[in-house]
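# A predicted structure for the sequence below; I have some questions about it.
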Amino acid sequence: MTVMQEIKKAFVERVDENELMNCMRCGFCLPSCPTYIQSGEQEIHSPRGRIAMMKAVRDGMIEADEEMRNSLDVCLGCRACEPVCPAGVQYGHLLEESRAILQEHTAYSATQKAVRHTVFHELFPKNKQMNRVVNLVGFYQRSGLQKGVRKVGFLKLFPKGMQEMERVLPPVQKEKKRQYEQKVFEAVGNKTATVAFFAGCLMDTMFNETNRATIKLLQMAGCEVHIPSDQGCCGALHGHAGEKDQAIEMAKRNISAFESMEADYIVLNAGGCGAYLAGYDHLLKDRGGWQTRAHYFASRVRDFSTVLIEKGLEDKVNLVYPSTVVTYQDSCHLRNGMNVFHEPRQLLRQVEGVEYREMPDASGCCGSAGIYTIVQPDMSLKIVDDKMEKAITTNPGVIVTANPGCLLQMKVGIERSGLAGKVEAVHLADFLLEALS
């Protein structure tokens, strides 16, 4: 059997034909798709076009050639097509399964294999390794090496996306300061809920201060916050990159780490992680008893903004911020995957001193999408430049978002727009904690 025949067989066995057939080719998805718009409205870079290719491969009408692979690679996976689809097509599931099949049948070079193994098997799944890498970033920032590297122009040897990201990385604390003093944080005032906090990988290392801010806000809302041991990366990066088997193993690890806790909710502050955790039941379907366990796990996943609203944070504390205009950029997966978009806006509107202005097309992707900024830098920068044109119309002092990748991408947009020092990009948890202080 040839490789192409193996791919066709895998599409027949693993890609849901009913889901493919649900696509009516109506085109409602086209105006919501960033890559369709930025590519000059090329059908091949639309959800409808990609679904058509998936079905054609499944039916043996075409082969999975480089054009198709490139189309799937260029897709951000933002899932903006799903809420506007009248047939309710679960495009994200089709995309991830198709990418997994193609990845399994790709002949990588020795270098590519080494890089993928290091990133997907040695770095993100292992907390110790992640901490070591982040420690190196912190040393790079504090030692003066960063200034020297920038001065001599060494960064020009790296891809454009990496150059842009290096400029906006947050200051990294030393590992000792990132460690939690305890694993249980008591509620302030009357206890209204017990929650298990999903710390994440990048969030708990690169954005540890944001995690701490989130925990404090939950405490103020009356939540007793537990941080389960043995949890790890959510697996979203792996799932989006076709590393499905590794994503499944990471999902099992997290389910095992949290299921012993009788918590009301599993709470987190990263939209991308949240949508993936909430989809564990789909990821582990047909996996015996794991699907039942995954369904229970997924049913308890909540974004922290949802819990703050439900527990009435605004009735328990005063939120005050120096007079400024604030706008909000949706995290695609928080909005499209978890259906959370009213809650962050409601919290921002309740902060005294803030004038909230809705950004045009705030639900449109910013171009971050995990490692998309590195592997598809040109498309990523086109999208963020377009996003900043819309953000600027609100004349903001602060752009708030609720996902680490989005936060870094908006910082890149601010730099590229020449607004550094005039406009600030902030995670919602950090903004609310500052208002609380």
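Done, it's in. Residues are numbered from 1 along each chain as shown.
# contacts, neighbours, all on C-alpha from now
Fine.
# quick check: closest non-adjacent residue to the residue nearest to the spatial centre of the chain.
Central residue of the chain (C-alpha atoms, centre = their mean): residue 272, 2.5 Å from the mean position. Sequence neighbours aside, residue 333 is the residue nearest to residue 272 in space, at 5.2 Å (criterion: C-alpha to C-alpha, 6 or more residues apart in numbering).
# state the number of residues packed around the one you found.
24 (other C-alpha atoms under 10 Å).
# so it makes contact with residue 79?
Yes - between residue 333 and residue 79 there is a contact under C-alpha atoms under 8 Å: 7.2 Å.
# can you give me the strands in the stretch 101-250 of the chain?
184-185, 193-197, 223-226 (DSSP state E, counting those that start in this stretch).
# all helices for the stretch 201-350 of the chain, in order.
Along the stretch 201-350 of the chain, counting by DSSP state H, counting those that start in this stretch, helices occupy 202-205, 208-220, 236-240, 244-258, 271-277, 280-283, 290-299, 304-310, 313-316, 332, 342-349.
# what sits up against stretch 411-425?
By C-alpha atoms under 8 Å, 6 or more residues apart in numbering, the residues outside stretch 411-425 that reach it are 164-165, 167-168, 384-385, 387-388, 396-401, 407, 410.
# and which of those is nearest to residue 303?
residue 401 (12.8 Å; C-alpha to C-alpha).
# contact partners for that closest one?
Residues near residue 401 by C-alpha under 8 Å, 6+ apart: 328, 329, 330, 331, 407, 425, 426, 427, 428.
# which parts of the helix or strand hosting the fifth one are buried?
Right, residue 407. If you go by DSSP states H and E, residue 407 is part of helix 404-416. When neighbours are counted by 16 or more other C-alpha atoms under 10 Å, the buried residues of helix 404-416 are found to be 404, 405, 406, 407, 408, 409, 410, 411, 412, 413, 414, 415.
# if I look at the last one, how far off is residue 331?
If I follow you right, that is residue 415. 20 Å (C-alpha to C-alpha, to the nearest Å).
# same check, this time on residue 206
For residue 206 relative to residue 331 (C-alpha to C-alpha), the value is 18 Å.
# neighbour count for the two, which is higher?
Between residue 206 and residue 331, residue 331 has the larger neighbour count (other C-alpha under 10 Å), namely 29 against 23.
# right, and that one touches residue 271 too?
Yes - Residue 331 is within contact range of residue 271, at 5.9 Å (criterion: C-alpha under 8 Å).
# quickly list what's touching both of these two.
Joint contacts of residue 331 and residue 271 (C-alpha under 8 Å, 6+ apart) are 402, 403.
# can you add distance to residue 338 and mean neighbour count and give the strands of the stretch 101-250 of the chain back as TSV?
TSV is the format used below for those (distance: least, C-alpha to C-alpha, whole Å; neighbours: other C-alpha atoms under 10 Å):
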stretch	distance to residue 338	mean neighbour count
strand 184-185	26	16
strand 193-197	17	23
strand 223-226	21	24
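# one more structure, for comparison:
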Amino acid sequence: MDSMRQTLKLKLDYDQLTNCMRCGFCLPACPTFKETGLEAESPRGRIALMKATVDGVMDPDVPFEEQMSHCLGCRACEPACPADVKYGQLIEQARDAIETHTRQHRGWVRGVRKLVFKGLFPHQNRMSLLGKGLRLYQKSGLQAVARKTGAVGVFSKQLSDMERILPEAGGQGVVQRFGTRVAAKGEKLGTVGMFRGCLMDVMFAETNRKTVEMLSEAGFEIVIPDTQNCCGALHAHSGEIDQARQLAMNNILAFQAAGVDYIVSNAGGCGAILVEYDHLLHDVPDWSEQAVWFAGRVKDVSTLLAENGRKLHFRKEEAGEAPVRITYQDSCHLKNVMKGGGAPRKLLSDLPGVELVEMQDAGSCCGSAGIYNITQPQMANQILDHKMQHANATQASYIVTSNPGCLLQMKLGIEKHADREHVQATHVIDFLYDRMVKR
């Protein structure tokens, strides 16, 4: 325990720990506190646990580790904090220290983590092979057999539920479809480096394709560096900070070589770490200046289209046609980290024949949080149940969001709690693109 305490002392920013005034403004913003009412399940409570551990008041035992893992990392506490405590950085630092000494993971869990974080996500070619394998599974009849025999539920009911709502895997990513450069339509307004993501380019390849085409319509030349890799978000959130830094350095080199004006992401979770590469690498020799260059160019695709792109044209509603009712579920990281919650709403509100109805607590986490809905299914499902109560109350035909994890979670929510024939979840780019009039 003493060795973990020493690691926590080295990794945790003690100034941020002492910045917390214990005012409690973060409590109503925290999803886990709202669900449980327990002080330890709040940002203030977790900061108190971190400080008590570093100060030697308590031991960094298994319950301490478990409490750090209960946090969704949604960072809704940060905009609510009058002292501007960087809670997201603290929870990542704590998890990084825990991973160095963890007692939670069994041998097979450690093996899976090594496979996923080191052997799979950092390698785009392996992610592509994963996509092709998943596509074969979906198209060959294996999926139907697995579902009929119950094989998909062998590991857990949660994984079985998630498998049912997986989208159709793409056979080709954006580079395979477009190459590494796509011209702007009409007058060129700027050059955009597209961050294609790892899962986005496998599970949501059509959304990536539509993103490229919309950016071209809006007047941007698109460069898709083929040497880019995973953003590192899952690594940073799971205590694999060193691996996240290496991925960040590779991405910086890839986009610097492309000479872009903007770096665009269509996944809120990816965008949030991309825009904080300057913090991730601030103490890495020779990288801080390059990281600032990169972070300063990152924009969510909705923000870029709303603020910098040429006005897009959308098909008008037919005479007598009732408006399509939609509601928007915020991506936590887009809203709380990138401060981009307004841009998707503006784009959606401007659509002819569409009525945007705000749901209660639209900015509260849906329970996805990267892989949280897999590692903490009970809390994730509890949060999702309440989210769907608010979504259903809007009577919307579409639940629109800006992040793939949120999209899958809302699909799961519809599967469990809504009329699947009349409600569907969609990415904001898919919803806009399908109504866009191309030149």
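Looks like it came in fine. This structure is a prediction, so every number in the text was calculated from the model and none was measured.
# quick one: TM-score?
TM-score for the superposed chains, counting by TM-score structural alignment, normalised by the length of the first structure: 0.96, backed by 432 aligned residues with a C-alpha RMSD of 1.4 Å.
# got JSON lines for the helices of the stretch 201-350 of the first structure, with distance to residue 73 of the first structure too?
JSON lines is the format used below for those (distance: least, C-alpha to C-alpha, whole Å):
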{"stretch": "helix 202-205", "distance to residue 73 of the first structure": "23"}
{"stretch": "helix 208-220", "distance to residue 73 of the first structure": "30"}
{"stretch": "helix 236-240", "distance to residue 73 of the first structure": "10"}
{"stretch": "helix 244-258", "distance to residue 73 of the first structure": "15"}
{"stretch": "helix 271-277", "distance to residue 73 of the first structure": "18"}
{"stretch": "helix 280-283", "distance to residue 73 of the first structure": "20"}
{"stretch": "helix 290-299", "distance to residue 73 of the first structure": "27"}
{"stretch": "helix 304-310", "distance to residue 73 of the first structure": "31"}
{"stretch": "helix 313-316", "distance to residue 73 of the first structure": "41"}
{"stretch": "helix 332", "distance to residue 73 of the first structure": "17"}
{"stretch": "helix 342-349", "distance to residue 73 of the first structure": "31"}
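# quickly compare the ones you listed and say which is most buried.
When those are scored by mean count of other C-alpha atoms under 10 Å, the highest mean neighbour count falls to helix 332 (a mean of 31).
# just checking the distance from that helix to the centre of its chain.
Per C-alpha atoms, centre = their mean, to the nearest Å, the displacement of helix 332 of the first structure from the mean C-alpha position of its chain is 8 Å.
# and if you look at stretch 144-162 of the first structure?
Worked out by C-alpha atoms, centre = their mean, stretch 144-162 of the first structure lies 26 Å from the chain centre.
# what range does that stretch cover in the second structure?
Stretch 144-162 of the first structure corresponds to residues 141-159 of the second structure when matched by TM-score structural alignment.
# could you do stretch 261-272 of the first structure as well?
Taking TM-score structural alignment, stretch 261-272 of the first structure hits residues 258-269 over in the second structure.
# span of the matching stretch from start to end?
23 Å.
# what's the longest strand seen in the first structure in contact with?
Criterion DSSP state E: the longest strand present in the first structure is strand 320-328. Here strand 320-328 of the first structure makes contact (C-alpha under 8 Å, 6+ apart) with 345, 348, 351-359, 362, 391, 394-401, 434-436.
# these in helices, which ones?
In helices, defined here by DSSP state H, the members of the contacts of strand 320-328 of the first structure are 345, 348, 391, 434, 435, 436.
# which two among those residues are spaced furthest apart?
Counting by C-alpha to C-alpha, the most remote pair of these is 391 and 436, 25.4 Å apart.
# out of the two, which sits in the more crowded spot?
residue 391 (24 against 16).
# the more buried one contacts residue 363, correct?
No - the pair formed by residue 391 of the first structure and residue 363 falls short of the contact definition of C-alpha under 8 Å, at 11.7 Å.
# shared neighbours of the two, anything?
Shared contacts of residue 391 of the first structure and residue 363 (C-alpha under 8 Å, 6+ apart): none.
# name all residues that make contact with the nearest residue to residue 258 of the first structure once chain neighbours are set aside.
Distances taken as C-alpha to C-alpha, 6+ apart place residue 228 nearest to residue 258 of the first structure, at 6.4 Å, with adjacent residues excluded. By C-alpha under 8 Å, 6+ apart, the contact list for residue 228 of the first structure reads 183, 196, 197, 198, 257, 258.
# any idea what residue 228 of the first structure aligns with in the second structure?
Under the alignment defined by TM-score structural alignment, residue 228 of the first structure corresponds to residue 225 in the second structure.
# and for residue 186 of the first structure?
Matched to the second structure by TM-score structural alignment, residue 186 of the first structure sits across from residue 183.
# pretty sure its match contacts residue 217?
No - using C-alpha under 8 Å as the test, residue 183 of the second structure is too far from residue 217 to be in contact (9.6 Å).
# follow-up on the earlier one: quick check: buried residues in the longest strand of the first structure?
320, 321, 325, 326, 327, 328.
# trace residue 252 of the first structure over to the second structure, please.
Using TM-score structural alignment, residue 252 of the first structure lines up with residue 249 in the second structure.
# now its match: how far from residue 202 of the second structure?
23 Å.
# can you tell me the closest non-neighbouring residue to residue 175 of the first structure?
In space, residue 175 of the first structure is closest to residue 135, 6.7 Å off (C-alpha to C-alpha, 6+ apart).
# that neighbour matches what in the second structure?
Residue 135 of the first structure maps onto residue 132 in the second structure, by TM-score structural alignment.
# go ahead and confirm its match touches residue 171.
Yes - with contact defined as C-alpha under 8 Å, residue 132 of the second structure and residue 171 form a contacting pair (5.6 Å).
# contacting residues around residue 307 of the first structure?
218, 267.
# now do the same for it: its match in the second structure.
Residue 307 of the first structure maps onto residue 304 in the second structure, by TM-score structural alignment.
# ok, residue 211 of the first structure next?
Under the alignment (TM-score structural alignment), residue 211 of the first structure maps onto residue 208 of the second structure.
# identify the residues contacting that match.
Contacts of residue 208 of the second structure (C-alpha under 8 Å, 6+ apart): 173, 174, 196, 200, 201, 266.
# corresponding residue for residue 83 of the second structure in the first structure?
Residue 83 of the second structure maps onto residue 87 of the first structure when the alignment is built from TM-score structural alignment.
# how about its match, nearest residue that isn't a chain neighbour?
In this structure, residue 87 of the first structure finds its nearest non-sequential neighbour in residue 22, 6.2 Å apart by C-alpha to C-alpha, 6+ apart.
# residue in the second structure paired with that neighbour?
In the second structure, residue 22 of the first structure lands on residue 19 (TM-score structural alignment).
# for the helix or strand harbouring residue 432 of the first structure, packing partners?
In the assignment (DSSP H and E), residue 432 of the first structure maps to helix 428-436. Contact analysis of helix 428-436 of the first structure by 3 or more C-alpha pairs under 8 Å, 6 or more residues apart in numbering; DSSP states H and E lists helix 208-220, strand 320-328, strand 398-401 as its packing neighbours.
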